[in-house]
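1. Next come a sequence and a model predicted from it.
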Amino acid sequence: MPYVESYYSATANQQFDLPKLEGEQQADICIIGAGFTGLSAALHLAQMGYSVSVLEAEKVGWGASGRNGGQVAPGHNMDHDELIKKVGKPMADSLWDMSIESVNLVKELIAKHQIDCDLKAGILHVAAKARHEKHIKESIDYKRDVLGYDSVEYVTKPEVEAMLGTDRYFGGEYAKDAAHLHPLNYALGLAKAAIDAGANIYENSRVVDYKGGSNAFVKTDSGIIKAKYILLACNGYLGKLESKIAGKIMPINNFIIATEPLSEELCRKINRDDVAVADSKFVINYFKLSGDNRLLWGGGENYTTKFPSDIPNFVRKYMLEFYPDLADVKIDYGWGGTLAITLNRMPYFNRLEDNVFAAQGYSGHGVALATLGGKIMAQAVSGSAEKFDVFASVPTPTFPGGTLLRFPGLVAGMLYYSMRDRFF
């Protein structure tokens, strides 16, 4: 399939016409999925000298990797003190350090491979409710005092208003070392770097079966790859390929709109410092300015297999809650993507067999953590599995009822938290 129509696909700065897998091939490693995880793994493995083949059901970066909000932030969805309770302080500290590493890795790859993807600095996490401000302040203090991380600062409510041109927020956390980018162009840049390093990427090659262990193989409808190692990098598009890990994730849909290009004056009014913004609601709003001065606004979710019939109007109402003056601004693009969340909102890493690795469930932190996930899967294949094992040590509950009943349970839970966003 072609790319879903979006601002990102309309402004992709390179195109690939990669072959479909045909016949029998051999590789040291076969990677299923050409999103951030798979592309990063392919790049790092190829640079180590392995023969690598990547199988992508659609196009490079076709899924959530090419459609998301493009925020590159440190940290995890689970607070550090909660992680200590789950895995102990050494492991929790390592997870925090790797979240910092993930942001630096994205920046390093962009610089090293000269990836043109509108990389910009700074993310502002704002309190959508007055009662959320206390937690944001405590989080900043914890990062500074306990973790020794001083690249965050508290922003008062008046300063947030000056930065964003709205009085709807109640202070925030400014992450100076965080970043934001054009995710599809970043994915395409990773793909080019992987191909230049010697990796083979096959598009339109949906995997229908695979087998690990001895005589491992990965099969599509038109070909087969015999490999020593298999990496599952499917995330929200895993489907029924591997039942052992399908119940650990929930595919959910999130939606974004892109306005027409805005005047420089209006851009500076609603985003003075050209940062990316995310609020503290359970179903978050997030927004930023594109490289050509459009407002990209993400808001709203659904939990079915279908997207809303009118995505621009589905999302536009969230934008107008905060910026009613944009009522007359034209919406040029509206699109959705499917990501994968876990019950505890932490990434899920697992070694299913000696030669089969999986990484998925980034729960909204996928640009940075999926890039790192690919690298540490590559390291695990090469014999250095310490970082992979740290992520794998985090207990990841299976959704109640597994894949059969997870949707009704999730919908009920999401509706509850959506009501809290609105009324409490």
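-> Yep, it's here.
2. alpha carbons only for contacts and neighbour counts from here, please
-> Will do.
3. Residue 141 belongs to a helix?
-> Yes: checked against DSSP: H, G, I helix; E, B strand; the rest coil, residue 141 lies within a helix.
4. OK, contacts around it?
-> Going by Cα atoms under 8 Å, 6 or more residues apart in numbering, residue 141 touches no other residue.
5. ok, residues contacting the helix or strand encompassing residue 335?
-> Following DSSP states H and E, the helix or strand that holds residue 335 is strand 331-341. Judged by Cα under 8 Å, 6+ apart, the contacts made with strand 331-341 from elsewhere in the structure are 4-7, 63-64, 67-68, 235-237, 249-260, 307, 311-312, 360-364.
6. A further structure is provided below for comparison with the first:
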Amino acid sequence: MDKWQSPIAPGVSWYQATVGERPTYPALDESKTVDVAIVGGGYTGLQAAYNLARSGISTTLIEAYRLGDGASGRNGGQMGTGQRWWPEEFEKELGYERSKALFDMAEHAKRHLLDFADVHGIDMDYMPGQMNVAHKPGHEREYRANAEIAAERYAYPHISFMDARETAERLGTGDYHCGVRDTGTGHIHPLKLLIGLASVARSAGAQIHEMTKATAIRQSGGKIKVDTPSGTLTAGRVLIATNAYVGELEPVTSAHIMPIGSFIAATEPLDDFPTVIPGGEAVADSRFVVRYFRKSRDNRLLFGGREVYSSRDPKDTAQAIRQQIIATYPSLKNIAITHAWGGNVGITMPRQPFVREVMPGVTSIGGYSGHGVMLSNYCGKLYADMISGNATELDQLAALDVPAFPGGRHMRTPLLFLALTWFALRDRL
């Protein structure tokens, strides 16, 4: 069993514990010249690498740590329909045509991911169904409207409204007031997907290097240089696919994508608690600091949330998540937690993806804001389509108005901390 624990995120995840030894990829040990260099080995980078390589475009991907150490290998696994905003919210902001195009794009992303896994024989533990539920009364009208609008205006008939009784039955708790159930989507084992994706990308001819940190991206002689401690990549185009882990590598990306901590705990199998999510759907609630949970294929509860004050000690993470589990499911007060882990999610100010050419020939994609399982995979493919000269939906995301976080380099993190603390307090009150 792979005992590796990432230096960038606390805790050995249940995902990692269930995949055995992860395949390894060599560190970069020399300078290279390629058509496209990719910085970041998550879903976005690997999908781009695969699709570029299969098109005959020479591609090298570097990852600072191990593939899967970031959000792509440690996330909640939920495939929410549409974008992070509900389509009716986008419609008010952008109008129906653009809102419909963004919704359809997300459906294309869903279909792409499911087809990709099927074609390449990647068993990612797909389980159908997802529910969004209201943690406070007073949301019934908007939840009813969401189901009606999805069917009538967006040709998506898979969402149904749940009243308080049905919500309690389908979740196995009376902690929520109403919700919607989506039978057209589901949830996955994210690390199994990532391992399969990396293998497919390598087989297609992409060069993949772990434990290779990009230290600078610069223009030189009409080319782009990506410096690392062990060599320089020279390329005609560069994709920054680091999401929450850009650090100080590229200032425009770091000004627009902020990392926030997200933490998950896995319980022992719930064989004695058949009423907990009996249908096996994934669940996300209406809190600003979202609680998200689901059952795994082996019947464990995987429960996640963002804890502003959580330390990076996995024991503290487990205790913080345990309190949230008990608040939702008091009957699980004595259930054992077997794994607890965390990491960073990349968010933007409007919770919309960030797609931008940050310098000539250098494109940055990220900021999926907790909605990236489908979108990150699809954005990687769309980037490759763009480089290959094919029509692409990526322009729809590039056209979104995603401003930088206020406060500049030194103040944006403290300001975000204060904002999250305020919203977490609002959730509790």
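-> Everything's here; your move. Only a predicted model underlies this, so the values are computations on that prediction, with no experimental measurement involved.
7. List the ones among the contacts of strand 331-341 of structure 1 that fall in helices.
-> Members of the contacts of strand 331-341 of structure 1 lying in helices (criterion: DSSP state H): 7, 311, 312.
8. top of those residues by neighbour count?
-> Of all these, the highest neighbour tally under other Cα atoms under 10 Å goes to residue 7, namely 22 neighbours.
9. Structure 1: helices as residue ranges?
-> Counting by DSSP H, residue ranges of the helices within structure 1 are 7-10, 36-47, 80-87, 89-112, 133-145, 157-164, 183-196, 243-246, 264-270, 311-322, 366-381, 386-392, 402-423.
10. Could you check which residue of structure 1 pairs with residue 126 of structure 2?
-> Alignment of residue 126 of structure 2 against structure 1 is given by TM-score structural alignment, with residue 119 as its counterpart.
11. Name the nearest residue to that match, ignoring sequence neighbours.
-> Nearest residue to residue 119 of structure 1, sequence neighbours excluded (Cα to Cα, 6 or more residues apart in numbering): residue 181, at 4.5 Å.
12. Show me what residue 236 of structure 1 aligns to in structure 2.
-> In structure 2, the residue equivalent to residue 236 of structure 1 is residue 244, according to TM-score structural alignment.
13. Now for the equivalent of residue 132 of structure 1 over in structure 2: which residues touch it?
-> In structure 2, residue 132 of structure 1 lines up with residue 139, judged by TM-score structural alignment. If you count contacts by Cα under 8 Å, 6+ apart, residue 139 of structure 2 has them with residue 178.
14. if we go to 6 Å?
-> Neighbour list for residue 139 of structure 2: empty [criterion: Cα atoms under 6 Å, 6 or more residues apart in numbering].
15. cool, and residue 272 of structure 1?
-> Listed by Cα under 6 Å, 6+ apart, the contact set of residue 272 of structure 1 reads residue 163.
16. same question, the one 3 residues further on
-> Neighbouring residues of residue 275 of structure 1 by Cα under 6 Å, 6+ apart: 122, 123.
17. Could you measure from the residue nearest the centre of structure 2 over to residue 319 of structure 2?
-> What sits nearest the mean C-alpha location of structure 2, by Cα atoms, centre = their mean, is residue 372, with 3.4 Å. Counting by Cα to Cα, to the nearest Å, the gap between residue 372 of structure 2 and residue 319 of structure 2 amounts to 27 Å.
18. try residue 338 of structure 2
-> Shown here: residue 338 of structure 2 relative to residue 319 of structure 2, a distance of 12 Å by Cα to Cα.
19. which residue lines up with the residue nearest to residue 119 of structure 1 in structure 2?
-> For residue 181 of structure 1, the aligned position in structure 2 is residue 188, judged by TM-score structural alignment.
20. Would you check that residue 45 of structure 2 makes contact with residue 240?
-> No: with contacts defined as Cα atoms under 6 Å, residue 45 of structure 2 does not count as touching residue 240, sitting 7.9 Å away.
21. and the two? which has more neighbours close in?
-> Neighbours per residue (other Cα under 10 Å) separate residue 45 of structure 2 from residue 240, with residue 45 holding more: 30 against 25.
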